[in-house]
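K.L.:
My questions are about this predicted structure, shown below with the sequence.
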Amino acid sequence: MTEIVATTPGLYPLPDWAKEQLKDQKGNQKEDLISGDEGAEIQDSYEEVRTEFIDAQQAASLDLVVEGQGRWDDMLAHPLAVNDAVDTRGIVRYYDNNNFYRDPVVTGDLEATGDIAEELEAASQQVENLQAVLPGPYSLADLATDEHYGDEAAFQAAIAEFLAEEAELLPDVETLFLLEPSLVENAPGDGADERASEAIDTVAGATDADVVVHPYWGALEEKVYAHVMDADIDALGFDLISDHEQNVYNAQEYGAPDDVALGIVDGQNTLVEEPETIEERIEWFTDQTQQNDYERIYATTNTETFYLPVNRFEEKLEALGALNKTEVKA
């Protein structure tokens, strides 16, 4: 029998009170923030945000709870933005949307900071069914600029080792989502696709948690899909909101892991899906890919949700949590 697990890929929208409070608190601390050294007031604000995120997920009855990544001002680039071997420079557009991040320029040898482990350790004091979130190594290398390693392959390998070190420091978590939108948005070519798979292997091998590679904003190209399927991961994500046809084709043509993550709630659109609609999307995917026998399906938003107003974000959590999993035919 297939297990349905309601969860999200994190990166939640900051509550309005937190935006104003943090804006005031950060006013004169720009250099400290760039180095990752926040003052006590700012740390307290983020602790309140974390608690609010966790409370919202628990109230919605999600099966796996994320920390929420309220501190990730630079979104997926955050793990580099707080690293001493990185200079944060000009503002860069975050993929093809109206969100921006500071360009993380790697200028020295990367070493783990434990920054994300600290966030998750704090979250673990409030919840047991914890899920970690990290950028995937291909996407993080794609979002960054290299002024140290000097070679694309060496840089991606260094990013993978850095993320593996960060993963080793994480507290006990049930699942680790590796977010890999660049595999879709800036697909690796011949040779690079195999290196991307090897980089994912490096990170996945650093944790005992179930590892989910979650691409989004479309579907993987066929060769990239085949290489990611070769990676030693537990589950692969399918963004059924952005491109359901190609994602289903990939699963039909090349198979799928025993566990899959289905992006079946729109992380960018304010229209809130009914639980019945979400259930129908799960059933549609499994009907279309009957040759695959799924043990676990992660029901999730297709993308991060920081694009959404807070009230719509919370309503989408509730819709996911309200899944009648005993009646979903998977």
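P.N.:
Happy to help now that I have it. The structure displayed is predicted, hence computed values, not measured ones.
K.L.:
drop to CA atoms for contacts and neighbour counts, all remaining ones
P.N.:
Will do.
K.L.:
and Gly263, how far is that from Gly218?
P.N.:
10 Å (C-alpha to C-alpha, to the nearest Å).
K.L.:
whoops, Ala158 was the one
P.N.:
27 Å.
K.L.:
Over to Gly90?
P.N.:
27 Å.
K.L.:
of the two, who's got more company?
P.N.:
Gly218 (21 against 11; other C-alpha atoms under 10 Å).
K.L.:
my guess is that one meets Ser242, correct?
P.N.:
Yes: the criterion here is C-alpha atoms under 8 Å, and Gly218 meets it with Ser242 at 5.0 Å.
K.L.:
And the top helix by length along the chain, what does it pack against?
P.N.:
Across the chain, the helix with the greatest residue count (assigned by DSSP state H) is helix 40-59. Applying 3 or more C-alpha pairs under 8 Å, 6 or more residues apart in numbering; DSSP states H and E, we find helix 40-59 packed against helix 16-26, strand 65-66, helix 115-124, helix 310-321.
K.L.:
this is the comparison structure:
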Amino acid sequence: MKIVATSAGSYPRIGDRPEQQRHRQAYARLERCEITTEEFEKIQDEITQEVIEEQIKAGLDLVTDGQVRWYDPISHLARAINGCRINGLLRFFDTNFYFRQPVIEGKLSRRGAVLRREFSFAKKVSKKPVKPVLTGPYTLAKLSIDRSGLGLQKIVRNFAEIIAAEVKDLKEEGAEIIQVDEPAILKHPEEFELFSEAVEIIAGEKGSSYLALYTYFGDVAPLYEKMLELPIDVIGLDFTYSPRLPQVIEEQGCDKDIGLGFIDGRNTKLERPEELLEKLQQMLPSLKGDTVYINPSCGLGDYLPREIAFQKLKVVAAVAEGMRRMI
């Protein structure tokens, strides 16, 4: 069994130190037309490389681009979709973070690739493998307003086809593992069949890449058995919302590769690696996949100060190293 220390998505692009304020300052200058879009993009490239290097310094084996270019998990993708306009701010689940809500006004279609260039750049500047992360079609649909009359089923399918095209692009760019985030299904388990159909559409384009499906911000234990039946390679789970999940996994086992989100991505309190390793040791005999990913429960960029995020990733690396010694 291989143990991999990784991120679950975003990483803070702004920190407390003056040199870590560049993104905020550059965005303000862009708004005032003091710099061009190309100049702003170059600054985002520099910050992307910087946050990748911080993840590597923290001890991660598999990094993300930190989603530095993302305004939020929803509108970053929705802005590039025909039939969709971006509306006002709405709270992202039960967090203190807000996203710009899409309004669906007609059939959805992709204007062009969104993540291909972002992943290509991150891969070029990283000394470690890079995992692209994108929001899944069901969550995009559930957090949008339907003014089109298409209905939820068609909107989910439209989004699924668009995300599948993104996944195909990433596969062609050489992504070994692609993460799709679907937190919304935990709030609407009665719609699992619709959700499952969307996952199948995406899985059809993954090719030889590993498809990782991550959920968070809800109790996944009631859906765990169904999640294992999905055509995915990695199942990523948030344990901070699911107190019964370790017991469920011990009872039912896991034949897939699994992402263990024991490190709380929303709480500044730093976990003690030895305490987490005790919990993991109990579950270890039930994990039958080839790879276990140790990661935070969710992306860190929208919820934690940069220094705390860095320390959280050091905990991730310490737990991964401790787990390697167990097996």
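P.N.:
Cool, the structure landed. It should be emphasised that the depicted structure is a prediction, and the values quoted were computed from it without experimental measurement.
K.L.:
related to what we said a few turns ago, which part of structure 2 matches the longest helix of structure 1?
P.N.:
The aligned range for helix 40-59 of structure 1 in structure 2 is 38-57, by TM-score structural alignment.
K.L.:
which residues touch that stretch?
P.N.:
Stretch 38-57 of structure 2 has contacts (C-alpha atoms under 8 Å, 6 or more residues apart in numbering) with 7, 11-13, 22-23, 26-27, 30, 63-69, 121-122, 125-126, 128, 310, 313.
K.L.:
likewise stretch 24-33 of structure 2?
P.N.:
14, 35-37, 40, 43.
K.L.:
Show me how far it is from its chain's centre.
P.N.:
Centre-to-centre, stretch 24-33 of structure 2 and its host chain are 27 Å apart (C-alpha atoms, centre = their mean, to the nearest Å).
K.L.:
got it, and stretch 315-329 of structure 1?
P.N.:
Using C-alpha atoms, centre = their mean, the offset of stretch 315-329 of structure 1 from its chain centre is 20 Å.
K.L.:
what's the answer for stretch 302-309 of structure 1, then?
P.N.:
Here the centre of mass of C-alpha atoms in stretch 302-309 of structure 1, compared against the chain's by C-alpha atoms, centre = their mean, lies 11 Å away.
K.L.:
Ends of that stretch, what's the gap?
P.N.:
Start-to-end, stretch 302-309 of structure 1 (C-alpha to C-alpha) is 16 Å.
K.L.:
And the helices in structure 2?
P.N.:
Under DSSP H, structure 2 gives helices at 22-31, 37-58, 75-78, 115-125, 137-142, 152-172, 192-203, 224-228, 245-252, 273-283, 306-326.
K.L.:
Would you mind giving those helices as JSON lines with mean neighbour count added?
P.N.:
As requested, those are arranged in JSON lines below (neighbours: other C-alpha atoms under 10 Å):
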{"stretch": "helix 22-31", "mean neighbour count": "15"}
{"stretch": "helix 37-58", "mean neighbour count": "18"}
{"stretch": "helix 75-78", "mean neighbour count": "22"}
{"stretch": "helix 115-125", "mean neighbour count": "18"}
{"stretch": "helix 137-142", "mean neighbour count": "23"}
{"stretch": "helix 152-172", "mean neighbour count": "21"}
{"stretch": "helix 192-203", "mean neighbour count": "19"}
{"stretch": "helix 224-228", "mean neighbour count": "15"}
{"stretch": "helix 245-252", "mean neighbour count": "15"}
{"stretch": "helix 273-283", "mean neighbour count": "15"}
{"stretch": "helix 306-326", "mean neighbour count": "20"}
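K.L.:
Turn the ones you listed into TSV, including distance to Ile185 of structure 2.
P.N.:
Shown next, in TSV, are the helices of structure 2 (distance: least, C-alpha to C-alpha, whole Å):
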stretch	distance to Ile185 of structure 2
helix 22-31	33
helix 37-58	29
helix 75-78	19
helix 115-125	23
helix 137-142	7
helix 152-172	12
helix 192-203	7
helix 224-228	11
helix 245-252	16
helix 273-283	25
helix 306-326	26
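K.L.:
Of these, which is nearest Asp290 of structure 2?
P.N.:
Nearest of these to Asp290 of structure 2, taken as C-alpha to C-alpha: helix 306-326 at 13.1 Å.
K.L.:
now the angle from the closest one to helix 273-283?
P.N.:
Orientation note: helix 306-326 of structure 2 sits at an angle of 50 degrees relative to helix 273-283 (axes from the mean of the first three to the mean of the last three C-alpha atoms, to 10 degrees).
K.L.:
give the contact list for the counterpart of Ala18 of structure 1 in structure 2.
P.N.:
Matched by TM-score structural alignment, Ala18 of structure 1 corresponds to Arg22 in structure 2. Residues counted as contacts of Arg22 of structure 2 (C-alpha under 8 Å, 6+ apart) are 14, 43.
K.L.:
Distance check, Arg22 of structure 2 against Asn158 of structure 2.
P.N.:
Arg22 of structure 2 is 37 Å from Asn158 of structure 2, by C-alpha to C-alpha.
K.L.:
Arg85 of structure 2: neighbouring residues, count only.
P.N.:
18.
K.L.:
Quick check: closest non-adjacent residue to the residue mapped onto it from structure 1.
P.N.:
Alignment note (TM-score structural alignment): Arg85 of structure 2 maps to Asp87 of structure 1. Closest residue in space to Asp87 of structure 1, ignoring its immediate chain neighbours: Val105 at 5.0 Å, by C-alpha to C-alpha, 6 or more residues apart in numbering.
K.L.:
Repeat that for Glu118 of structure 2.
P.N.:
Here the residue nearest Glu118 of structure 2, using C-alpha to C-alpha, 6+ apart, is Asp65, at 7.7 Å.
K.L.:
ok now do that neighbour, which residues does it touch?
P.N.:
By C-alpha under 8 Å, 6+ apart, the contact list for Asp65 of structure 2 reads 9-10, 48-49, 51-52, 118-119, 122, 130-132.
K.L.:
if we go to 7 Å?
P.N.:
Shown in contact with Asp65 of structure 2 (C-alpha atoms under 7 Å, 6 or more residues apart in numbering): 48, 52, 122.
K.L.:
Quick check: it vs Ser148 of structure 2, distance?
P.N.:
On the measure of C-alpha to C-alpha, Asp65 of structure 2 and Ser148 of structure 2 end up 34 Å apart.
K.L.:
What of Val156 of structure 2?
P.N.:
13 Å.
K.L.:
Give me the distance between Gln131 of structure 1 and Thr107 of structure 1.
P.N.:
Plainly put, Gln131 of structure 1 is 31 Å away from Thr107 of structure 1 if you go by C-alpha to C-alpha.
K.L.:
Between the two, which is the more surrounded one?
P.N.:
Set side by side, Gln131 of structure 1 and Thr107 show more neighbours around Gln131, with 27 against 15, by other C-alpha under 10 Å.
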